[in-house]
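> dropping a prediction and its sequence here:
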Amino acid sequence: MKKFRIAFGLMSLLILVAATAAQAHDMWLEKRGDRAWLLYGHPGSTDPYPLSRITALTGITANQWKVALEPVEHKGEAFAWLNDDFALLCVDFDNKYWYNTEEDGWRNFLDPREVRGTVIDEGRSWKLAKEIVSWQPFMAQPIGQRIEIVPLKDPTSLKQGDSLPVMVYYEGKPAPTTGAAVSITSDFAIEHPEMRTLTDQKPVNVKIGPAGRQLIIGKYEHRLDDTRRVWYAFSLSFTTK
């Protein structure tokens, strides 16, 4: 019985650590040949996730025609076959409900429920991502995601060290300054880039990293009351030459 309690305690600790890490993870899209991969974690270190949490995976053509894509599970991750010519890819991901209690720390559930102990924070978590395949002028405006990073000029034409002005839009309007932040570099090699908290509804300049894959991440905490939140983690990816 003692060994069982120790094993159960270690298992609970691992689940708790995993839950805490998952809540802080980012998500982004990568086009590789004729597939669009959805990756979850941090550059250089990704984790598996339930395919069922992908609520929308969409390809958008140069004419702004939206086509629903079907995710396919592959070793704990997912990809979609690209059987058309898409200029932009986007995804919405439901990260379900989170509780942070004094007794148990962070825990993840499929829906709200009664939990043991004193709740510090609780709320819904969403992750959204966009991947620019080929730049089109319409991408300098919101494309309809709940929250998104919008580049104000073609980021694929920039070089290392250039500045890319971006706006964060929430529900089609400039994001509130309370609780919103965006990374100030797109350098894909930086696992935890410096974040700039929005202080006004003006563009933020993002420094372009070395040629190749680029990733800009954003965070937004929408407060409902003293303890309840809606958390958003969102990203914009593209490639420079």
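Now that the structure is in, tell me what you want to look at. Keep in mind that this is a model prediction, so the values were computed, not measured. Numbering: from 1, shown residues only.

> drop to CA atoms for contacts and neighbour counts, all remaining ones
Noted.

> skip the chain neighbours and tell me the closest residue to Leu158.
The shortest distance from Leu158 to any non-neighbouring residue, by C-alpha to C-alpha, 6 or more residues apart in numbering, is to Thr240 (6.6 Å).

> surely that neighbour touches Arg213?
Yes: using C-alpha atoms under 8 Å, Thr240 is in contact with Arg213, at 6.5 Å.

> and the residue nearest to Leu158, how many residues sit next to it?
Neighbourhood size, Thr240 [other C-alpha atoms under 10 Å]: 16.

> same deal with Ala62?
16.

> count of residues packed around the closest residue to it other than its chain neighbours?
Sequence neighbours aside, Ala87 is the residue nearest to Ala62 in space, at 5.5 Å (criterion: C-alpha to C-alpha, 6+ apart). Neighbouring residues of Ala87 were enumerated by other C-alpha under 10 Å; the total is 19.

> quick one: contacts for Ala87?
Going by C-alpha atoms under 8 Å, 6 or more residues apart in numbering, Ala87 touches 59-62, 132-136.

> neighbour-wise, give me the winner out of those.
Among those, Gly59 has the most neighbours (other C-alpha under 10 Å), with 25 neighbours.

> any idea how far that one lies from Arg107?
Taking C-alpha to C-alpha, to the nearest Å as the measure, Gly59 falls 33 Å from Arg107.

> before we move on, what about Trp65?
Using C-alpha to C-alpha, we find Trp65 at a distance of 39 Å from Arg107.

> try this one side by side with the last:
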Amino acid sequence: MKNSFRKPALLAAATALLALPLLAHDAWVDPLGGPVYQVFYGHKIPEAYPAAKVTTLQVLDAQQHFLAYTRQPTAKGLSIKPTGKPVLFVLDFDNGYWTKTPQDKESRNVRLTTEPAGAGGVGSHPLKFSKTVLSWQPWMFKPVGQRFEFVPEAFTGALQAGQSFKVRLLLDGQPVANAMVENNSNEEGPRTDASGEVTVTLVKGINRLANDLDINQLADPDATRLSLTAALVFVAE
């Protein structure tokens, strides 16, 4: 599910990258919760994580007003209890820094600058962005302002399994082309066109559309690349 952006000034750093694990992990709010909702993190199945990794969470009602909520850390991560009636959760999740040297079999959850000089390590900083929709509203067909996000095309009526569903993938407000969009971590799916648009086929129950994007960088001494994930989560009948 990975695709990557490479700027000319970053090509030298790109050639030095070691193979970091391409785990398509997402972070999202369970759309089947309520009145307490669980924040999930994982690939095909949820995994435990520190609640502090949920860095930003916005809960909105049908009028696009922000709702207050309480956070409750759990053994598996974080649960939240909103006031009022939520229709959308907007989530940012910071998975920290991961480093791998030629001597490592797996990446380690440490910053690249903790390695000895000349160790030849590479680092990744995974950031997850997701939107979970409980009840569709017209204003959801526009960007909410996340750095990396799916924006659905307007539709009417209830979503049904087998239905075609069009979304646009944006990075910093600009379309992302040739990005594979998977559903529920199935590791396959159609690719976006030059305008960032793609049409997917919905499944019954939870649909979790996602894409991973790697951006090679020089600005952060602790990571040779940013690993961004966008997800859009909702239910089809």
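It's in. Just so it is clear, the model here is predicted, and its values are computed rather than measured.

> could you find the counterpart of the residue nearest to Leu158 of the first structure in the second structure?
Aligning on TM-score structural alignment places Thr240 of the first structure opposite Ala236 in the second structure.

> surely that match and Thr201 touch.
No: counting by C-alpha under 8 Å, Thr201 is not a contact partner of Ala236 of the second structure; they are 10.6 Å apart.

> mutual contacts of these two, please.
The contact lists of Ala236 of the second structure and Thr201 share Ala161, where a contact means C-alpha under 8 Å, 6+ apart.

> which stretches of the first structure form helices?
In the first structure, the helices defined using DSSP state H lie at 2-24.

> which parts of stretch 52-66 of the second structure are buried?
By 16 or more other C-alpha atoms under 10 Å, the buried positions in stretch 52-66 of the second structure come out as 53-54, 57-62, 66.

> look up how far Ala36 of the first structure lies from the residue nearest to Leu158 of the first structure.
18 Å.

> likewise Asp47 of the first structure?
When Asp47 of the first structure is compared with Ala36 of the first structure (using C-alpha to C-alpha), they lie 17 Å apart.

> and what of Pro151 of the first structure?
Distance, Pro151 of the first structure to Ala36 of the first structure, by C-alpha to C-alpha: 21 Å.

> do Gln145 of the first structure as well
With C-alpha to C-alpha as the criterion, Gln145 of the first structure and Ala36 of the first structure are 18 Å apart.

> who has more neighbours out of these two?
Higher neighbour count among Gln145 of the first structure and Ala36: Ala36, with 22 against 18, using other C-alpha under 10 Å.

> show me which pair in the buried residues of stretch 52-66 of the second structure is furthest apart.
Farthest pair in those (C-alpha to C-alpha) is Lys53 and Ala62. Separation: 27.1 Å.

> what's the local residue count around Asn3 of the second structure?
Neighbour count for Asn3 of the second structure, taken as other C-alpha under 10 Å: 15.

> what residue in the first structure is paired with it?
Checking TM-score structural alignment: Asn3 of the second structure goes with nothing.

> what helix or strand is Asn3 of the second structure located in?
Take DSSP states H and E as the rule and Asn3 of the second structure turns out to sit in strand 2-5.

> list the buried residues in that strand.
In strand 2-5 of the second structure, counting by 16+ other C-alpha under 10 Å, buried: Lys2.

> got a list of contacts for that strand?
22, 24, 178-180, 211-216.

> buried members of these into ChimeraX, please.
Typed into ChimeraX, the line below selects the buried ones among the contacts of strand 2-5 of the second structure, using 16+ other C-alpha under 10 Å:
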select :24,178,179,180,211,212,213,214,215,216
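
> can you name the two of the contacts of strand 2-5 of the second structure that sit furthest apart?
Met180 and Asn216, at 18.7 Å, using C-alpha to C-alpha across the contacts of strand 2-5 of the second structure.

> neighbours around Tyr41 of the second structure, how many?
Number of residues near Tyr41 of the second structure (other C-alpha under 10 Å) recorded here: 24.

> quick check: closest non-adjacent residue to it.
Spatial nearest neighbour of Tyr41 of the second structure, excluding adjacent residues (C-alpha to C-alpha, 6+ apart): Ala27 at 4.3 Å.

> counting neighbours, what do you get for the closest residue to Tyr169 of the first structure other than its chain neighbours?
With C-alpha to C-alpha, 6+ apart as the criterion, Tyr169 of the first structure has its nearest non-adjacent residue at 4.8 Å, and that residue is Ala175. When neighbours are counted by other C-alpha under 10 Å, Ala175 of the first structure registers 22.
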